[in-house]
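K.L.:
give me a 3D structure for the following:
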Amino acid sequence: MFNKFKLLFTGKQQDEASDKYVEVPANEINEDLKSHIIALEKLGEKYSEVIEKEYTSKFECNGKKNLKIWVCRDIDGDQLPDLTSNHCLEGEYRSQVAINFDGFTDEEDAYVYYIQLWYYFSGGRKGIGTLYDLSKYDLEANIKDQLEVILKEV
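P.N.:
Predicted structure coming up:
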């Protein structure tokens, strides 16, 4: 939560247009969806590894050291060491491709940018999930586009 407020005040608000995501009502959150979420996160991990290798030298040439791209997971903001995609149907679970450089940490508030993959809000009477829409958007291109934006920043 603090991360979102921090981004508002630092002018780095994420460009996560709502049309990049599919809303999933609680009654559709099931084991079939879980397999899609796990596949999405694995795809995010694959892209993260490949793209990080591709962009590391570009970042270093621009004075931005220690590029790291990874899929991170948390439940209600807590990054637990044993948290895996198998927990994706638990309330307040979130996964995202995180991008960082220059003295990064794995703490949520330290991300330069992230692309949310899945978030399940279970509060109130009904829960709802939001899932990155691979049928309309290219995750690999989205990650690379954001890296190009970061490279252009001073």
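K.L.:
hey, let's count contacts and neighbours off CA atoms from now on
P.N.:
OK.
K.L.:
now stretch 68-76: buried residues?
P.N.:
Neighbour-count burial for stretch 68-76 flags K68, I69, W70, V71, C72, R73, D74, I75 (criterion: 16 or more other Cα atoms under 10 Å).
K.L.:
wait, doesn't the last one sit right on L89?
P.N.:
No. Between I75 and L89 there is no contact under Cα atoms under 8 Å: 10.5 Å.
K.L.:
would you do the same for the sequence below? I want to compare the two.
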Amino acid sequence: MFNQFRSLFISKEQNETNDKYIAVPENEINEGLKRHIVELEKLGEKYSKVLQNKYKDEFERYGKKNLRIWICRDIDGDEESDLSSGQCLEKEYHSQVAINFDGFTDEEDAYAYYIRLWYYFGGYFKGAGTLYDLSKNNLETDIEEMLKEVFKQT
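P.N.:
Prediction:
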């Protein structure tokens, strides 16, 4: 059991520290970047729907019902029902592809599996962002690999 938790931690840590992301300094956070983030989130939504349909039956065969893959957005950890990619330039905005299925009932577990797309962090006057790098990575493949990892770990 400890190895499952250890591998989950390592997987999440690697997800955040590898070369899948671009550091975006404050002076490059602008409307052009916003358009890019909106398109990235739309692409994530498209792949999420396709892969959810593709893997749903496989997960159910092994007792993992109601596979759900979606774009999750929050500001400073607070999910709001009307939050959209249009607000991506607000500080502390996160967007990520999240994966869940029945069996996770605790709110913290709902975000055990994810691929971060955009995170804008900072203080009152200065900030920076971290953006998933589509020029070096394939989002669909990364979501699919995460699904396979989820399947192995649970």
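K.L.:
let me see the TM-score of these two.
P.N.:
Between these two chains, after superposing, the TM-score reads 0.87 (TM-score structural alignment, normalised by the length of structure 1); 146 aligned residues with a Cα RMSD of 1.9 Å.
K.L.:
just to revisit the earlier point, for the buried residues of stretch 68-76 of structure 1, give me a markdown table that also has secondary structure and distance to F104 of structure 1.
P.N.:
Output for these, formatted as a markdown table (DSSP: H, G, I helix; E, B strand; the rest coil; distance: Cα to Cα, whole Å):
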| residue | secondary structure | distance to F104 of structure 1 |
| --- | --- | --- |
| K68 | strand | 8 |
| I69 | strand | 10 |
| W70 | strand | 12 |
| V71 | strand | 14 |
| C72 | strand | 13 |
| R73 | strand | 16 |
| D74 | strand | 17 |
| I75 | strand | 21 |
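K.L.:
list just the nearest of those residues to K20 of structure 1.
P.N.:
V71 (17.7 Å; Cα to Cα).
K.L.:
once you drop chain neighbours, what's closest to N30 of structure 1?
P.N.:
Leaving aside its sequence neighbours, N30 of structure 1 sits nearest to L89 (Cα to Cα, 6 or more residues apart in numbering; 7.7 Å).
K.L.:
so what corresponds to that neighbour in structure 2?
P.N.:
Counting by TM-score structural alignment, L89 of structure 1 corresponds to L89 in structure 2.
K.L.:
quick check: closest non-adjacent residue to L139 of structure 2.
P.N.:
G44 (7.2 Å).
K.L.:
same question, D133 of structure 2
P.N.:
Y21 (5.0 Å).
K.L.:
run a quick neighbour tally on that neighbour.
P.N.:
Y21 of structure 2: 20 surrounding residues under other Cα atoms under 10 Å.
K.L.:
got it, and the one 4 residues further on?
P.N.:
Other residues within reach of P25 of structure 2 by the criterion other Cα under 10 Å amount to 13.
K.L.:
cool, R35 of structure 2 as well?
P.N.:
R35 of structure 2: 13 neighbours (other Cα under 10 Å).
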